[in-house]
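# Provide a 3D model corresponding to the input given below.
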Amino acid sequence: MTKLHSETLGQGKPIVLVHGWAMHSGVWRDFAEALAQHYQVTCIDLPGHGRSDKISPFTLEQISAALASSLPEQPCCWLGWSLGATVVLDIAERFPERVNSLILLAGNPLFAQAETWPGMDARLLAMFADGLGKNCQATLSRFLALQVSGLADYKVLLKELKESVFERDAPDTLILQGGLDILTQSDLRPAMSRLKCPVSVILGGKDTLIPVSVGKQLLQLNAGCEVNILDKAGHVPFLSHQQEVLTIISRFLV
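From the prediction side, this is the model:
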């Protein structure tokens, strides 16, 4: 079995935090500690990220199975950010008995833009993929900058994001490419439409990766989900607008 690194804080209703592409669970640190004042919070490193063992191939099916087998079998709330939102949607589809609610933070069931669906420009995803083989560190730095661009405290947030991400070695190129492949190719819209559990979506009005217009599309897929828009947030609302995100979660998990 693939050994995944996780850390659990606090007591209360269980919430699992699943990070985004090229990251590790350390990116949650301040947010997780604040959330753990009221909940039992588990932060887990995706396979091949942070302190977790690698898996091969790095596919959505393998990732979901590894996470499900690495954590207690109790049903819980799964909060996924960016790529993590794709992962938790897949877990809800494959292991519905493990999920009692979902929080999609700056996520999109179809990450790459399609003709009738708002998403990240596929050409930009391709540029990141191309850059990995040339200069991985520079490519990751550009990706981090994109996540906070346009925000008032851009420099402070970027410094904080870089410090937390780069405290661990980056995943290897095959893992990073696998993550981009998942973002480029996965279409979890059918899974979103079939969800039976409560779903909360949190989007940033200034997110350069996830167009805020995806919120209306998600409501058409699943009329039972709630969509929350933080007008001044970008792609990392748990960092830039921590209190607002905590308030949404506490209201959702009453």
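# make it CA atoms for all contacts and neighbour counts henceforth
OK.
# buried set for the one helix or strand Leu174 maps to?
Using DSSP states H and E, Leu174 sits within helix 173-185. By neighbour count on 16 or more other C-alpha atoms under 10 Å, the buried set for helix 173-185 is Ile175, Leu176, Gln177, Gly178, Gly179, Leu180, Asp181, Ile182, Leu183, Thr184.
# could you point out which element follows that helix?
Moving toward the C-terminus from helix 173-185, the next helix or strand (DSSP H and E) is helix 189-194.
# Would you mind pulling up the elements that that next one packs against?
Secondary-structure packing of helix 189-194 (3 or more C-alpha pairs under 8 Å, 6 or more residues apart in numbering; DSSP states H and E): helix 83-94, helix 214-221.
# can I get the buried residues of helix 173-185 in JSON lines with distance to Ala106?
Shown next, in JSON lines, are the buried residues of helix 173-185 (distance: C-alpha to C-alpha, whole Å):
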{"residue": "Ile175", "distance to Ala106": "21"}
{"residue": "Leu176", "distance to Ala106": "19"}
{"residue": "Gln177", "distance to Ala106": "20"}
{"residue": "Gly178", "distance to Ala106": "20"}
{"residue": "Gly179", "distance to Ala106": "16"}
{"residue": "Leu180", "distance to Ala106": "16"}
{"residue": "Asp181", "distance to Ala106": "18"}
{"residue": "Ile182", "distance to Ala106": "16"}
{"residue": "Leu183", "distance to Ala106": "13"}
{"residue": "Thr184", "distance to Ala106": "16"}
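# Most widely separated two among those residues?
Ile175 and Thr184 (14.2 Å; C-alpha to C-alpha).
# what does stretch 46-54 rub up against?
2-5, 18-19, 22-25, 45, 55, 58, 63, 66-67, 168-172, 175 (C-alpha atoms under 8 Å, 6 or more residues apart in numbering).
# One more: stretch 199-211?
101-108, 111, 118-120, 146-151, 212, 215, 224-235, 237, 245, 252.
# can you check stretch 87-106 too?
With C-alpha under 8 Å, 6+ apart as the test, stretch 87-106 has contacts from 18, 60-61, 63-65, 68, 73-82, 85, 109, 188, 191-192, 195, 197-204, 207, 210, 235-237.
# Give me the buried subset of these.
Buried among these by 16+ other C-alpha under 10 Å: 18, 60, 63-64, 75-82, 85, 109, 188, 191-192, 195, 198-204, 207, 210, 235-237.
# who's in contact with Glu244?
Leu230.
# all strands of the chain, in order?
Listed in chain order, the strands of the chain (DSSP state E) span 6-9, 14-18, 40-44, 76-81, 99-105, 199-204, 226-230.
# Out of those strands, the one nearest Gln137 is which?
The closest of the strands of the chain to Gln137 is strand 76-81. By C-alpha to C-alpha, the value is 21.5 Å.
# One more, please, to line up against the first structure:
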Amino acid sequence: MLAYERFGTGEPLVLVHGISHRRQAWYPIAEQLAEHREVILFDLPGHGESPALAADGRHVKDVLQEELIDLFFELDLHRPHIAGNSLGGRIALEAAADGLVSSATGLSPAGFWKGGHDFAYIRAHFALLQASGRLARPVAPALARPALARKLMMGSLMTHGERLTPEQVVGDLNCMVAARPALKRIFAEGSRFDSEIADEVPVTIAWGSKDRVLLPYQAERARRQLPAAEHVWLDGSGHVPMADDVAGVVDVLLRGSSHGLRPAVAHVA
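Just a heads-up that it's a prediction; the model follows:
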């Protein structure tokens, strides 16, 4: 069983973190969301406190889908709303394409790069993060104490890393290093998003204007591929925007997970 947390009141909203991250990535916005939604956070296989990503010959995409379906069954969730960041955004979109959810929101979702060179850049980015994380691990608790140091340590992922506590930064770093086997396997099967989503499933795509991992040009590719979706800019936010723009991300997730006609979202691309 995947490690999870469940709290709040309202319609269920499942939140999926990105590759080499953990469910605590959503903590900066969780309390505000919980005032309006029942929030479900969980650690992906091979991440955080969840079991390892199974290596039994199946494609990673199929494994992640089956784990998500099992989680829905265990928690008695029938077509909940879902939102995800990075890999989690890709998982959310795939769940929408498979008819598993009532709505899907992707924050810089993976799968909209141009081709091999772009994907090589993404892999190199995470390889560098892994290498620097392993080197910094022994001194990370002391290194993360000053706010400026936290901003620099998290600078490739977010614009306001100083808003995280030292404990959060150290926890994220340890999780990233421990998730290396899962990261390697997921990257080995990396592919672009090419699934079709039925028009009746509301989809929202939001992109940080300062994303240094999945570069912002990919937002335009997502717009062309998913023209029926609502497309939103998170101005000034990085790849992991939850601490960069708490109010903006909460607004996007609440609007994205609302039934029926939705009013226009601010900062539409």
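# what's the TM between chain one and chain two?
Here the TM-score for the pair of chains, by TM-score structural alignment, normalised by the length of structure 1, is 0.80; 238 aligned residues with a C-alpha RMSD of 3.0 Å.
# just to revisit the earlier point, of the strands of structure 1, which is nearest Phe128 of structure 1?
Using C-alpha to C-alpha, these put strand 76-81 closest to Phe128 of structure 1, at 18.8 Å.
# Show me the contact partners of that closest one.
If you take C-alpha under 8 Å, 6+ apart as the criterion, strand 76-81 of structure 1 is touched by 13-20, 85-88, 98-107.
# switch the cut-off to 6 Å
Strand 76-81 of structure 1 has contacts (C-alpha atoms under 6 Å, 6 or more residues apart in numbering) with 14-20, 88, 99-107.
# centre of the chain versus that strand, how much separation?
Per C-alpha atoms, centre = their mean, to the nearest Å, the displacement of strand 76-81 of structure 1 from the mean C-alpha position of its chain is 9 Å.
# whereabouts in structure 2 does it align?
Per TM-score structural alignment, the counterpart of strand 76-81 of structure 1 in structure 2 is residues 80-85.
# ok now do Phe7 of structure 2, which residues does it touch?
Applying C-alpha under 6 Å, 6+ apart, the residues contacting Phe7 of structure 2 are Glu38, Val39.
# switch the cut-off to 10 Å
Ala30, Glu31, Leu33, Ala34, Glu35, Arg37, Glu38, Val39, Ile40, Leu41 (C-alpha atoms under 10 Å, 6 or more residues apart in numbering).
# residue in structure 1 matching it?
That one, Phe7 of structure 2, aligns with Leu9 by TM-score structural alignment.
# same check, this time on Ala182 of structure 2
Counting by TM-score structural alignment, Ala182 of structure 2 lines up with Ile175 in structure 1.
# gap between its match and Phe58 of structure 1?
As judged by C-alpha to C-alpha, to the nearest Å, Ile175 of structure 1 and Phe58 of structure 1 stand 6 Å apart.
# residues shared between the contacts of these two?
Residues touching both Ile175 of structure 1 and Phe58 (C-alpha under 10 Å, 6+ apart) are Pro47, Gly48, Asp181.
# Which member of the residues you listed is positioned nearest Leu125 of structure 1?
Of these, the one sitting nearest to Leu125 of structure 1 (C-alpha to C-alpha) turns out to be Asp181, at 9.1 Å.
# So in structure 2, which helix runs the longest?
Assignment by DSSP state H gives helix 116-136 as the longest helix of structure 2.
# so what's His241 of structure 1 up against?
Counting by C-alpha under 10 Å, 6+ apart, His241 of structure 1 has contacts Phe31, Gly204, Leu230, Lys232, Ala233, Gly234.
# which one of the residues you listed has the most neighbours?
Gly234 (28 neighbours; other C-alpha atoms under 10 Å).
# ok, the aligned partner of that residue in structure 2 - contacts?
In structure 2, Gly234 of structure 1 lines up with Gly238, judged by TM-score structural alignment. Contacts for Gly238 of structure 2 (C-alpha under 10 Å, 6+ apart) come out as 108, 154-161, 207-216, 244-245.
# And Gly238 of structure 2, how close does it get to Met158 of structure 2?
Taking C-alpha to C-alpha, one finds Gly238 of structure 2 at 4 Å from Met158 of structure 2.
# and Tyr27 of structure 2, how many residues sit next to it?
Neighbours of Tyr27 of structure 2 using other C-alpha under 10 Å come to 15.
# quick one: stretch 213-226 of structure 2 to chain centroid distance?
15 Å.
# now swap in stretch 147-154 of structure 2 and tell me
Its chain's average C-alpha position is 21 Å from that of stretch 147-154 of structure 2, according to C-alpha atoms, centre = their mean.
# hmm, who's touching that stretch?
With contacts defined as C-alpha under 10 Å, 6+ apart, stretch 147-154 of structure 2 is touched by 129, 132-133, 136, 140, 142-144, 155, 157-166, 168-170, 172-173, 238, 240.
# Buried ones among those?
Those of the contacts of stretch 147-154 of structure 2 that meet the buried threshold are 129, 133, 136, 140, 143-144, 155, 157-164, 166, 168-170, 172-173, 238, 240, by 16+ other C-alpha under 10 Å.
# what sits against Asn124 of structure 1?
Careful, residue 124 of structure 1 is Leu and not Asn. Ala112, Asp130, Leu209 are the contacts of Leu124 of structure 1 under C-alpha under 10 Å, 6+ apart.
# For the helix holding Leu174 of structure 1, name the packing helices and strands.
If you count contacts as 3 or more C-alpha pairs under 10 Å, 6 or more residues apart in numbering; DSSP states H and E, helix 173-185 of structure 1 packs onto helix 60-70, helix 83-94, helix 122-134, helix 136-148.
# Please find the angle between the direction vectors of the last one and helix 173-185.
Our comparison of helix 136-148 of structure 1 with helix 173-185, counting by axes from the mean of the first three to the mean of the last three C-alpha atoms, to 10 degrees, yields an angle of 40 degrees.
# again, but for the second one
Using the same axes, to 10 degrees, the inter-axis angle of helix 83-94 of structure 1 relative to helix 173-185 is 70 degrees.
# before we move on, what about the third one?
Going by the same axes, to 10 degrees, helix 122-134 of structure 1 is angled at 170 degrees with respect to helix 173-185.
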